[in-house]
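# Just the structure for this:
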Amino acid sequence: MTPGEILLAEGRLETGWWGPGPEAAPTIVLLHEGLGSLGLWRDFPARLQAATGCGVFAFSRFGYGGSDPVPLPRPLDYMQREAREVLPQVLDTIGLRRGLLLGHSDGGSIAAIHAGSVQDFRVQGLVLLAPHFFTETAGLAAIAEARRRYEEGDLRARLARHHRDVDVAFRGWNGAWLDPGFPAAFDLLPDIAHIRVPVLAIQGEADPYGTAAQLQVLEREAYCPVEVLLLPGIGHTPQAEAPEAVLAAVREFSDRLFRPAE
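Here you go, the predicted model:
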């Protein structure tokens, strides 16, 4: 990884780059989950770069990892703001020419919002890992259980190794999702109905934070081509729990997207 940083008006973002730059190859931009960071992708970016030949770029969003913190509470539309206001600045700053967005969990939702509401012809496809498009009762219960483990168990100590301000990272995510107004604020059906690029959506059947209904609504509402991969026995992090299956699917998807015209 080549470490770096981006300076925006809102503050500093920590970044990492694997493989060729945007002038030499398509770029896969990684968007992490609600408790993730640049470092918590672990070896996945390097393996993804090797599998696809694309450049891979990742960053910690504001409030996560080593990036600058944000004030709490987060607004209930924080993912919409990230997709429409911050992400376009990031893509401009790195000089994106063409590529795809690969988002996990919250990051998948952000990728879908961006593709459905921002006209950006550089983004030619989406890979969504365990994305959310609406709230589910079981998923909210799992988020409430995460709060209990954070306050009473060892979750805070484990996350603190990866975040400059662990309370901002956790409470910003957890507090927004468990706010009574969040289900009404988080309805991405209008966004996914306006996506106009191919989508690969991957989810584990044993994901406690979301069911296959998330993928079903994507297939039903999206106008664009949608491929779905449902992995038996896999939970919320398919890239870590079933890396070979995920890498193979993303490699095939990216090959089709970026194959030179014959």
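# use CA for all of it now, contacts and neighbours both
Noted.
# Run through the residues that contact Glu23.
Going by Cα atoms under 8 Å, 6 or more residues apart in numbering, Glu23 touches Arg97.
# Tell me the spacing between it and Pro238.
Glu23 sits 30 Å away from Pro238, going by Cα to Cα, to the nearest Å.
# Next, the residues that contact the strand or helix carrying Asp255 from outside, please.
Per DSSP states H and E, Asp255 falls inside helix 243-258. Residues from elsewhere that reach helix 243-258, judged by Cα under 8 Å, 6+ apart: 26, 44, 47-48, 51-52, 124-125, 127, 200, 202, 238-239.
# which residues does Glu5 contact?
The neighbours of Glu5, taking Cα under 8 Å, 6+ apart as the test, are Arg12, Leu13, Glu14, Thr15, Gly16.
# quick one: Ala157 from Glu136, how far?
As for Ala157, its distance to Glu136 is 28 Å (criterion: Cα to Cα).
# Give me the more crowded residue out of those two.
More crowded of Ala157 and Glu136, by other Cα atoms under 10 Å: Glu136, with 15 against 11.
# Just give me the residue closest to the centre of the chain.
The centre of the chain sits closest to Gly107, judged by Cα atoms, centre = their mean, with a distance of 1.9 Å.
# Next, the structure of the following sequence, for comparison with the previous one:
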Amino acid sequence: MSASVGNAGRAQIDWAGQPVHIEYQWVGSAAPGAPVLVFLHEGLGSVAMWRDFPARLCEAAGARGLMYSRPGYGRSTPRPAQERWTPRFMHRQAHEVLPALLQALQLDPAREPLWLFGHSDGGSIALLYAAAFPQALRGAIVLAPHIFVEDVSVTSIEQAREAYLETDLKQRLGRYHDDADSAFWGWNDIWLDPAFRSWNIEREIAAIRCPLLAVQGVDDEYGTLEQIRGIARAVPHTQLLELPDCGHSPHRDQPQAVIEAAARFIRAAG
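Okay, the predicted model is just below:
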């Protein structure tokens, strides 16, 4: 399957012995040799929930961008109602789903200047991919990633569960997901599973070799600054950006600061 800037569609991959359709959309520059930014969404995100941020960043960086919705999200194949994710759900996205999607869209990391741009769970997935395939990336940018589980994360996710059950959150998520229950409960159930409390990827990410920019809001309600500071301890060449007056979504709370920092970082890496 070929893909060009401006195209949107659904790519089929084989995952866990089943055909899965992945929603995707291209934005940005079609110039030959332009870096490719693959956008990895948050735990309740999708292609549409990025809004215009990827296009703005790609314009500033002279890049083309690929957004996609992971299985269970957006217009991609929903999660079966009985399926419960395991503590390695982000590993499987990094090691299985993302490589399969790149292959389906004929994106070869050996030939393309490939970058990952991940937010929250998507940031963790970006880190795991960068660690598992250290020669595949030109660089990675992660916003509010998780490398271990904190009490503040669990508390906020418990509050999200209450909101989903008691407010119109399900209806609001339904604007972005074909199956809001698929998106919400897959994410919420595993994060609140006691087995997930010991999840930790600090040792694994030490294998990252590509340039890495880690961004977090000082007021992040889903994690402390120890998340990105822990990344810097494991991967000493990491550049950190701690943003004041910013919560868990720096690209929404401080979009211009993120765009300027990310575009500068991409240009500096060549």
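# Now compute the TM-score of the two chains, please.
The TM-score (TM-score structural alignment, normalised by the length of the first structure) is 0.94; 255 aligned residues with a Cα RMSD of 1.3 Å.
# Now the aligned residue in the first structure for Gly223 of the second structure. Nearest residue, chain neighbours left out?
Aligned by TM-score structural alignment, Gly223 of the second structure pairs with Gly210 of the first structure. Leaving aside its chain neighbours, Gly210 of the first structure sits nearest to Gly139 (5.5 Å; criterion: Cα to Cα, 6 or more residues apart in numbering).
# now the helices: where do they sit in the stretch 151-262 of the first structure?
Secondary structure of the stretch 151-262 of the first structure (DSSP state H, counting those that start in this stretch): helices located at 155-160, 166-177, 182-185, 189-192, 213-221, 238-241, 243-258.
# and Arg81 of the first structure, how far is that from Ile113 of the first structure?
Using Cα to Cα, Arg81 of the first structure is found at 9 Å from Ile113 of the first structure.
# the more surrounded of those two?
Ile113 (25 against 15).
# Check for me that the more buried one belongs to a helix.
Yes - according to DSSP: H, G, I helix; E, B strand; the rest coil, Ile113 of the first structure belongs to a helix.
# Show me what it lines up with in the second structure.
The equivalent of Ile113 of the first structure in the second structure is Leu128 (alignment by TM-score structural alignment).
# Same check on Gly139 of the first structure?
Counting by TM-score structural alignment, Gly139 of the first structure lines up with Ser153 in the second structure.
# contacting residues around its match?
Glu221, Tyr222, Gly223.
# Tell me how many other residues crowd the last one.
Applying other Cα under 10 Å, we find 27 residues neighbouring Gly223 of the second structure.
# Tell me where the first structure has strands.
Assigned by DSSP state E, the strands in the first structure fall at 2-8, 11-18, 27-31, 55-59, 99-104, 123-129, 199-204, 226-231.
# Any idea which of those strands gets closest to Val168 of the first structure?
Val168 of the first structure sits nearest to strand 11-18 of all the strands of the first structure, at 15.0 Å, using Cα to Cα.
# Touching that closest one from outside, list them.
By Cα under 8 Å, 6+ apart, strand 11-18 of the first structure touches 1-7, 38, 45-46, 49, 55-62, 65-68.
# Show me which of those are buried.
38, 45-46, 49, 55-62, 65-68 (16 or more other Cα atoms under 10 Å).
# Out of the residues you listed, which two sit at the greatest distance?
Gln49 and Asp68 (27.0 Å).
# residue in the second structure matching Phe253 of the first structure?
Residue correspondence to the second structure (TM-score structural alignment): Phe253 of the first structure is matched to Phe265.
# Please apply the same query to Ala176 of the first structure.
Counting by TM-score structural alignment, the partner of Ala176 of the first structure is Ile190.
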